[in-house]
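Student: Have a look; sequence and predicted model below, questions after that.
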Amino acid sequence: MNPSAAPDAGPDRVVVVTGGASGMGQSICEAFAAHGYRVAVLDIDGAGAERVADGIGARGGTAIACATDVTDRGAVDEAVNKVRAEFGAIEILVTSAGLVGFAPFTEISPQAWNRLIDVNLNGVFHCVQAAIPDMIAAGWGRVVTISSSSAQRGSPGMVHYTAAKGAVVAMTKGLAREYAAAGITVNTIPPSGIDTPMSRRSQAEGHLPDNSVMARAIPVGHLGTGADIAAACLFLASEDAGYITGQVLGVNGGSVI
């Protein structure tokens, strides 16, 4: 998939992507726009969100930016209302906003614990609860949460992050059962080995090995990209995936099976 390509004829559905200013979130925004969706780019980095939305517009796509802290319910509601005013009802939500943390378990402060839970779990709660009424009213909707392979296999030195992402997986399954009869599917993607700005920062801080070392631990022999995550999101948001809900779709090069 080439996110910079000219937009294809698409369904013109309204997509909200959190964490859309960089990394996987940016790739997801650009991929949806390239396929004809109308995209709302939400991120705490308002300038970054504007940059991504402007780039989409320059390539002929349709996007708006909303500076949004997903831990702030008022800010989330304001962003959702802006999307409704500009584009109409929200049909697809991808919760890509996230925050990573590293510390031995006994050294995790209550403040650090609460911060990771707030961004990675409560942020998903706020965004889904704010957007899903539109899907219920329409009798159709797609929610894709971005969790983490850390929730599947456990990651020492990241227990707070792992706990939050594991809860996202559980939330996804609960939502899927609750809203299946309403025509809404809810699935999660737990990435692993994806080359992103966040992973590069973690490498620079000494928390992760470099890309060559990481690639050797992945069965396919190389890291993934944001485009790989975006492709999975596009599929799960499509009509073709209407019989898929409550599932964990690993995009990880075979590193978690």
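Tutor: Great, that's in hand.
Student: C-alpha from now on. contacts and neighbour counts both.
Tutor: OK.
Student: Give me the buried positions along stretch 12-24.
Tutor: 13-24 (16 or more other C-alpha atoms under 10 Å).
Student: of the residues you listed, closest to residue 110?
Tutor: residue 19 (24.3 Å; C-alpha to C-alpha).
Student: if you skip the residues just before and after it, what's nearest to the closest one?
Tutor: residue 97 (3.7 Å; C-alpha to C-alpha, 6 or more residues apart in numbering).
Student: Near that neighbour, how many other residues are there?
Tutor: 27 (other C-alpha atoms under 10 Å).
Student: Next up, a structure to set beside the first:
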Amino acid sequence: MSVHEAIVGDRFRDQVVVVTGAAGGIGSAIITRAAREGAHVVAADRAPDGEQKVAGFLGADAPKWAYVGSDVSTEDGARQLVDEALGRFGRLDVLVNNAGGGIIKPFLDHTPETMRETVDRNLWTTVWCSRAVVPVMSEQRYGRIVNVGADSVRNGLFEHAMYNAAKGGVHGLTTGMAREFAGGGITVNTVAPTGTETPFTLSRPPEAVERFEKTRNLIPVGRFAKAAEVASAVLYLASEEASFITGQVLSINGGSTML
């Protein structure tokens, strides 16, 4: 039994939790645990079979949920996601900006297209979704925004320059938004994982094996994070318990950076 499968509670009972990049990896761990703690999940992903995957993760006993296949790196796509949450459930309590994924390669090997895609996936998804939810949260006088950043921003991981530029923007957006909206019942934080066990990393693609080993060797604990361990931190910051925490970047990294 995985960590997130073992958790059952009511921490998010009747709350609406929106999660981007929800159909795999860290996203699937977040939505699974949120639903098991009572949340109505609104899952967003662009995967062709994303809705079927989300249904499989949540299972038949999950509270009512919704799926949106829009491109949330655009203003229209982010608005569609928020409109779906409000149309189905009438409120929106938590946004987890998890959509991302980098094209990891040496900086000079990038093309204009791969650089643009890396920024779109990681930074613009976070910007547009955050802009779409803040008016709703401001009116409610309550909201939690949790971004998924990257520990590589702090340790300068090899071949991550362009990815770090995008995720570093997410970290900077976090502190700026946190200060701007602190008086309105909205907190904004980032969870920054190191290498994490996902279907991609576990598949050990030949072109990435050497990079994975170099990354693992930087982690004193000696392994990658489990997706459920990252989800645990995300959902703590998304909860009412974390009401006095805002503007923080929390590394989930097995000690690869400290302080």
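Tutor: That came through fine. For clarity, every value in this text was computed on a predicted model and none was experimentally measured.
Student: Now check the residue nearest to residue 19 of structure 1 against structure 2: what is it aligned to?
Tutor: Alignment note (TM-score structural alignment): residue 97 of structure 1 maps to residue 99 of structure 2.
Student: surely that match meets residue 21?
Tutor: Yes - proximity of residue 99 of structure 2 to residue 21 meets the contact threshold set by C-alpha atoms under 8 Å, at 4.0 Å.
Student: Now the common contact residues for these two.
Tutor: 27, 45 (C-alpha atoms under 8 Å, 6 or more residues apart in numbering).
Student: quick one, what contacts the match of residue 97 of structure 1?
Tutor: So residue 99 of structure 2 contacts 20-22, 27, 45, 121-122, 125-126, 148 (C-alpha under 8 Å, 6+ apart).
Student: and it, what helix or strand is that in?
Tutor: Per DSSP states H and E: residue 99 of structure 2 is located in neither a helix nor a strand.
Student: Residue 191 of structure 1 versus residue 247 of structure 1, what's the distance?
Tutor: Applying C-alpha to C-alpha, to the nearest Å, the value for residue 247 of structure 1 to residue 191 of structure 1 is 14 Å.
Student: higher neighbour count, the two?
Tutor: Counted by other C-alpha under 10 Å, residue 247 of structure 1 and residue 191 do not tie: residue 191 has more neighbours, with 24 against 17.
Student: can you pull out the helices in structure 2?
Tutor: 3-6, 25-36, 50-58, 75-89, 112-119, 125-140, 152-155, 161-181, 199-202, 209-217, 227-237 (DSSP state H).
Student: Most tightly packed of the ones you listed?
Tutor: Comparing the helices of structure 2 on average neighbours per residue, with mean count of other C-alpha atoms under 10 Å, the densest one is helix 25-36 at a mean of 27.
Student: how close does it sit to structure 1?
Tutor: Helix 25-36 of structure 2 differs from its equivalent in structure 1 by a mean of 0.5 Å after superposition (mean C-alpha distance after the TM-score superposition for structure 1).
Student: and for that helix, what span of structure 1 is it aligned with?
Tutor: Using TM-score structural alignment, helix 25-36 of structure 2 pairs with 23-34 in structure 1.
Student: From the rest of the structure, what touches that stretch?
Tutor: Counting by C-alpha under 8 Å, 6+ apart, 1-8, 15, 17-20, 38-41, 52, 56, 61-63, 96-97, 196-198, 225-227, 229-231, 233-234 sit against stretch 23-34 of structure 1.
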